[in-house]
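Asks: structural data only, the sequence is not supplied:
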């Protein structure tokens, strides 16, 4: 049975918050650029827990999803003590991968960073082979969240 992609809903969004810790800042008190990737992961993990597709869910089905590409675009700095809002956006694709986009805002609702990560499915049970087809559990998840027609 072949499933068609819906044209209505192509993205699923989750919003979470993180407080900037002292250890994440440089000597000027601003967040070191490499820590934004960690904030992306914080948002992705919160997304996964909320929508039932966490790393533990993937592991339970015998898969891991390593990141094969990441990008960031810095606009404004975050500083120690700031509370940042992470908007994590799952972007649907017909390929066997997970694409997430991110928007990070400061407490004044100013956009400070955007980015994207791409993850692929790797079989944890065998040799760690790349899955060229969407795993059944992920197709079921897409259907459950309304990304596929019945």
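Replies: Yep, that arrived. Since we're looking at a predicted model, the values are computed, not measured.
Asks: only C-alpha atoms from now on, for both contacts and neighbour counts.
Replies: Fine.
Asks: the strands in the chain, which residues?
Replies: Under the criterion DSSP state E, the chain contains strands at 11-19, 63-64, 67-74, 83-91, 97-105, 111-120, 122-123.
Asks: what's the first one packed up against?
Replies: Which is strand 11-19. If you count contacts as 3 or more CA pairs under 8 Å, 6 or more residues apart in numbering; DSSP states H and E, strand 11-19 packs onto helix 35-51, strand 83-91.
Asks: put this next to the first one:
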């Protein structure tokens, strides 16, 4: 299993009239966390695109438990529990500054060949980087 963490400060523009994180912004936080997770793995998303592979989101789930608030520093934990093939599933847990779990989410992305627009397998370089996290 691969795990990573990143932190995001809630900006004023990301809140609603109540000062709470607007629900749609959690998808953006998920994106920040997964891009940083891949970078921590040793593979920038930009490098994937340069290899001719893109990763569109197929599904996004979010469970709102407590509100995130303006100027809080949120901790986003990312987990890849299953070894990817043509699809990759990222699981997220978002914690506030009091270490309270405020949001849980999941995104499913596909590996797509940018030239053909068709699904493809995870790039070999990514496979090599991920294998150590899934050895039993």
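Replies: That came through, no problem. In this text, all values refer to a predicted model and were calculated from it rather than measured experimentally.
Asks: what does the TM-score come to for these two?
Replies: In this superposition the chains share a TM-score of 0.91, using TM-score structural alignment, normalised by the length of the second structure; 136 aligned residues with a CA RMSD of 1.6 Å.
Asks: nearest to residue 128 of the first structure, out of the helices and strands packed on strand 11-19 of the first structure?
Replies: Among those, the nearest to residue 128 of the first structure by CA to CA is helix 35-51 (21.7 Å).
Asks: which other residues reach the closest one?
Replies: 13-16, 18, 24, 53-55, 72, 86-88, 100, 102, 113, 145 (CA atoms under 8 Å, 6 or more residues apart in numbering).
Asks: now do stretch 89-107 of the second structure
Replies: Contacts for stretch 89-107 of the second structure (CA under 8 Å, 6+ apart): 30, 34, 57-68, 72-82, 108-109.
Asks: mind giving me the PyMOL select for those, buried ones only?
Replies: Entered in PyMOL, the line below selects the buried ones among the contacts of stretch 89-107 of the second structure, by 16 or more other CA atoms under 10 Å:
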select buried, resi 30+34+62+67+68+72+73+74+75+76+77+78+79+80+108+109
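Asks: quick revisit: the strands of the first structure: which one's closest to residue 133 of the first structure?
Replies: Per CA to CA, nearest to residue 133 of the first structure of these: strand 97-105, 9.0 Å.
Asks: compared with the second structure, how much does the closest one deviate?
Replies: Following superposition, strand 97-105 of the first structure is found to deviate from the second structure by 0.5 Å on average (mean CA distance after the TM-score superposition for the first structure).
Asks: against the second structure, where does that strand fall?
Replies: Using TM-score structural alignment, the residues of the second structure aligned to strand 97-105 of the first structure are 87-95.
Asks: then stretch 51-63 of the first structure?
Replies: Against the second structure, stretch 51-63 of the first structure falls on residues 41-53 (TM-score structural alignment).
Asks: and the most centrally placed residue in the first structure, how close does it get to residue 83 of the first structure?
Replies: Closest to where the C-alpha atoms of the first structure average out (CA atoms, centre = their mean) is residue 44, at 3.6 Å. For residue 44 of the first structure, the distance to residue 83 of the first structure equals 17 Å [CA to CA, to the nearest Å].
Asks: again with residue 72 of the first structure
Replies: Applying CA to CA to residue 72 of the first structure and residue 83 of the first structure gives a distance of 19 Å.
Asks: returning to that earlier point: how far does the match of stretch 51-63 of the first structure sit from its chain's centre?
Replies: Distance, stretch centre to chain centre, for stretch 41-53 of the second structure: 15 Å (CA atoms, centre = their mean, to the nearest Å).
Asks: stretch 65-77 of the first structure now?
Replies: With CA atoms, centre = their mean as the basis, stretch 65-77 of the first structure stands 10 Å off its chain's centre.
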